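A.B. asks: I would like the atomic coordinates for the input below:
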Amino acid sequence: MDAGMTRDWRAVLLAGGRSSRMGTDKAMLPWGAGTLIAHMHALLLTAGARQVVVSGHRPEFDGVPDAQPGTGPMGALAQLAPQLQEGQWLVVPVDMPLLTVELVHALLSVDAACACVEDHPLPMALRLDAGVRAVLADIGAREGRVRSLRALHDRLRATYVPAPPWREALRNGNTPEEWGALRTMR
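C.D. replies: Predicted coordinates:
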């Protein structure tokens, strides 16, 4: 683990979306010996997360259902934030199975309220405190496209890690075609 990286961090695994572009529940797609959600949950624990909170109705992972479904990742994060303790968090989508421990550590080693990879809203490191909670609540209460992770990045003046070393790790599967391409890369 990097000397500058916080040793005490937690993760939010976003797994509550409708998977409308995929046409089936992405979290339950097969990956390795199990499902995508099981893979991502295990990856976060392996990377050193003290706790993994699953956003979405996932009883097998003690998931926290969205109080208002259909609000996207920003809405889900804003709804979940009041239940999260202060400190360092990593927010990860369920559909990014090539994510690496090295990228997780690179994001967590950035000394900023918010850190992500350039041109990618997720994964994202957040230093959760009262100020960040207020920003999450404000943006999460908005309607439509102004309720976005990009708006969160802007308000928190996110620090961006260069993308080139992480291109493969950042691939996700939102459509059957993207999913097919991911499965050939494992």
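A.B. asks: only C-alpha atoms for contact and neighbour calcs from this point on.
C.D. replies: Will do.
A.B. asks: Now do the same contact list for the residue nearest the centre of the chain.
C.D. replies: Note on the chain: the residue nearest the mean C-alpha position is residue 92, at 1.8 Å, using Cα atoms, centre = their mean. Going by Cα atoms under 8 Å, 6 or more residues apart in numbering, residue 92 touches 11-14, 122-124.
A.B. asks: one more to line up against the first:
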Amino acid sequence: MSFTTLKSLHPARTIAVILAGGRSSRMGQDKALLQHQGGTLLSRTYHLLSQLGFQQVVVSGDYPDFPHIKDAKGQLGPVAGIASCVNALGQQCENMLFVAVDTPLLTAQSCLELLQHNAGQGVYYRSSLLPACLVMSVQLPHTLDTLMQPRAAKQRSLKQLFQTLGCRPIAVPERLSQSLLNANTPEQWRDICQLAAKEES
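C.D. replies: Below is the predicted model of the structure:
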């Protein structure tokens, strides 16, 4: 994608958020701090997004070495991280792009593809849910407030959030499928590292 095309996607009106506040219980260690390509997953993702011209790049989670926003209600999943970021920064931008920290092969194209398909309603990848681009609409904070209520615990999911907001699901292009693989377990992490090594060789 050329620089001219990138500018036409208006990343300067979008805040990019790295969701990194999860428990990492299945991995057995903090996924954000896993070493990959000479740095941590968090530092790699932050560096990637910082090169794309976003208005701001922040981390959802308690990582003092980066611009970050702590979850107002800890350990309640990615929706809680989204809610905290929208409450803190939602009035400063038109859109927010949310990416997961546990996608080691994430590429710039994977993120920019969503901006290209964002037509004012929000958009996400059907098969992976993240990355996702949300529009800072009047409806968004109210929907998040509803999902964060204790009585909504069973409905508190990314899929429910996106469906309630009417976000548009798009298919993952084959050329981007590997870039969206996430590592939740040591086995998945091993497989992704092997795949990355094969691509580099």
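A.B. asks: Mind picking the two most distant members of the contacts of residue 92 of the first structure?
C.D. replies: Farthest-apart pair in those is 11 and 122; separation 12.3 Å (Cα to Cα).
A.B. asks: if I look at those two, which residues touch both of them?
C.D. replies: In contact with both residue 11 of the first structure and residue 122: 91-92, using Cα under 8 Å, 6+ apart.
A.B. asks: of those two, who's got more company?
C.D. replies: residue 11 (24 against 19; other Cα atoms under 10 Å).
A.B. asks: Map the residue nearest to the centre of the first structure onto the second structure.
C.D. replies: By TM-score structural alignment, residue 92 of the first structure lines up with residue 99 in the second structure.
A.B. asks: go on, residue 83 of the first structure?
C.D. replies: In the second structure, residue 83 of the first structure lands on residue 88 (TM-score structural alignment).
A.B. asks: Counting neighbours, which bits of the helix or strand containing its match end up buried?
C.D. replies: Using DSSP states H and E, residue 88 of the second structure sits within helix 78-89. Residues of helix 78-89 of the second structure classed as buried by neighbour count (16 or more other Cα atoms under 10 Å): 78-86.
A.B. asks: contacting residues around the counterpart of residue 11 of the first structure in the second structure?
C.D. replies: Residue pairing (TM-score structural alignment): residue 11 of the first structure is matched to residue 16 of the second structure. By Cα under 8 Å, 6+ apart, the contact set of residue 16 of the second structure is 49, 54-58, 96-99.
A.B. asks: So the match of residue 83 of the first structure versus residue 77 of the second structure, what's the distance?
C.D. replies: As defined by Cα to Cα, to the nearest Å, residue 88 of the second structure lies at a distance of 17 Å from residue 77 of the second structure.
A.B. asks: Residue 40 of the second structure now?
C.D. replies: Applying Cα to Cα to residue 40 of the second structure and residue 77 of the second structure gives a distance of 21 Å.
A.B. asks: residue ranges for the strands of the second structure, please.
C.D. replies: For the second structure, applying DSSP state E gives strands covering 14-19, 35-36, 39-40, 56-60, 68-69, 95-100, 123-125, 132-135, 168-170.
A.B. asks: what span of the first structure lines up against the last one?
C.D. replies: Under TM-score structural alignment, the match for strand 168-170 of the second structure in the first structure covers residues 159-161.
A.B. asks: any idea what residue 106 of the first structure aligns with in the second structure?
C.D. replies: Residue 106 of the first structure maps onto residue 113 in the second structure, by TM-score structural alignment.
A.B. asks: end to end, how far does stretch 94-110 of the second structure reach?
C.D. replies: 20 Å.
A.B. asks: Count the residues that sit near residue 67 of the first structure.
C.D. replies: Residue 67 of the first structure: 12 neighbours (other Cα under 10 Å).
A.B. asks: where's it relative to residue 109 of the first structure, distance?
C.D. replies: From residue 67 of the first structure to residue 109 of the first structure the distance is 32 Å (Cα to Cα).
A.B. asks: coming back round to it: distance to residue 146 of the second structure for the strands of the second structure - can I get that in JSON lines?
C.D. replies: Formatted as JSON lines, the strands of the second structure follow (distance: least, Cα to Cα, whole Å):
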{"stretch": "strand 14-19", "distance to residue 146 of the second structure": "20"}
{"stretch": "strand 35-36", "distance to residue 146 of the second structure": "37"}
{"stretch": "strand 39-40", "distance to residue 146 of the second structure": "34"}
{"stretch": "strand 56-60", "distance to residue 146 of the second structure": "20"}
{"stretch": "strand 68-69", "distance to residue 146 of the second structure": "21"}
{"stretch": "strand 95-100", "distance to residue 146 of the second structure": "19"}
{"stretch": "strand 123-125", "distance to residue 146 of the second structure": "21"}
{"stretch": "strand 132-135", "distance to residue 146 of the second structure": "17"}
{"stretch": "strand 168-170", "distance to residue 146 of the second structure": "21"}
